[in-house]
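*Asks:* build me a model:
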Amino acid sequence: MSEAEHVMDWLQGWYAAQCDGDWEHEWGVKIDTLDNPGWSVRIDLEDTYLEAHDFPRQDLRRGKDDWIIARTSDLTFHAACGPGNLTEALTLFRGWARENTPDRG
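*Replies:* Purely as a prediction, here's the structure:
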């Protein structure tokens, strides 16, 4: 996978790779809006290669609308971010997922 690959294209591939006829019936990826304004991201990790890994909490606050808070808890990757930070939040997930890929080497 190219570093230049758009994060949404990568996320679509990651999601598709988890779909095995069972996973997608209970788990998934949710992207929603916040009213402050911003974005909320929830990516279920149960029954994926990431379920045993923790994403250390990151709290990046650069301005009123330029911020990201990301962490894992309860077998889920959670991120909340400012209205212009969705790509950055998903890129954090992609980097972490790639670092923890089992066949990485």
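
*Asks:* going by C-alpha atoms from here, please, whenever you check contacts or count neighbours.
*Replies:* Fine.

*Asks:* so Leu75 versus Trp23, what's the distance?
*Replies:* Leu75 sits 13 Å away from Trp23, going by Cα to Cα, to the nearest Å.

*Asks:* one more, please, to line up against the first structure:
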Amino acid sequence: MSDSEHVFEWLQGWYIAQCNGDWEHEWGVKIDTLDNPGWTMRIDLKGTGLEDREYPRQQVSRSEDDWVCAWIAEKSFHAACGPGNLTEALSLFRSWATTDAH
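*Replies:* This next block holds a predicted model:
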């Protein structure tokens, strides 16, 4: 299994774990495209064990098409990235979500 398949499988499991009969009706995971080109992602944290966790803004810019930016705002994990960086953005969320808060 490639890393991209692994991170998507992990995200599916994380999403299923949040679904409690209520959460999924108001919150969720949104992945969309940008026109520059690239990806945008929002993962709602409200009602999860992550909603009050801090996340230091991450920004990596390697080239016009190779970049990723991730941050927390309004009880959501946000990321925007280049067209080939969606797995990297998802991996930032997974790494943060699976690391114990200090």
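
*Asks:* now what about the TM-score between them?
*Replies:* Here the TM-score for the pair of chains, by TM-score structural alignment, normalised by the length of the second structure, is 0.93; 99 aligned residues with a Cα RMSD of 1.6 Å.

*Asks:* now the strands for the first structure?
*Replies:* 29-34, 38-44, 58-63, 66-73, 76-81 (DSSP state E).

*Asks:* tell me, what residue is most central in the first structure?
*Replies:* By Cα atoms, centre = their mean, the first structure has its centre lying nearest to Phe93, at 3.9 Å.

*Asks:* one step back: let me know which of the strands of the first structure is tucked in deepest.
*Replies:* Stretch with highest mean neighbour count among these: strand 76-81 (a mean of 23; mean count of other Cα atoms under 10 Å).

*Asks:* okay, the strands of the first structure in TSV with distance to Ala89 of the first structure next?
*Replies:* Listed next are the strands of the first structure as TSV, based on distance: least, Cα to Cα, whole Å:
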stretch	distance to Ala89 of the first structure
strand 29-34	11
strand 38-44	8
strand 58-63	10
strand 66-73	7
strand 76-81	7
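
*Asks:* contacting residues for the closest residue to the residue nearest to the centre of the first structure other than its chain neighbours?
*Replies:* Leaving aside its chain neighbours, Phe93 of the first structure sits nearest to Phe77 (7.8 Å; criterion: Cα to Cα, 6 or more residues apart in numbering). Each residue near Phe77 of the first structure by Cα atoms under 8 Å, 6 or more residues apart in numbering is listed here: Val41, Arg42, Ile43, Asp44, Leu45, Phe55, Ala70, Arg71, Phe93.
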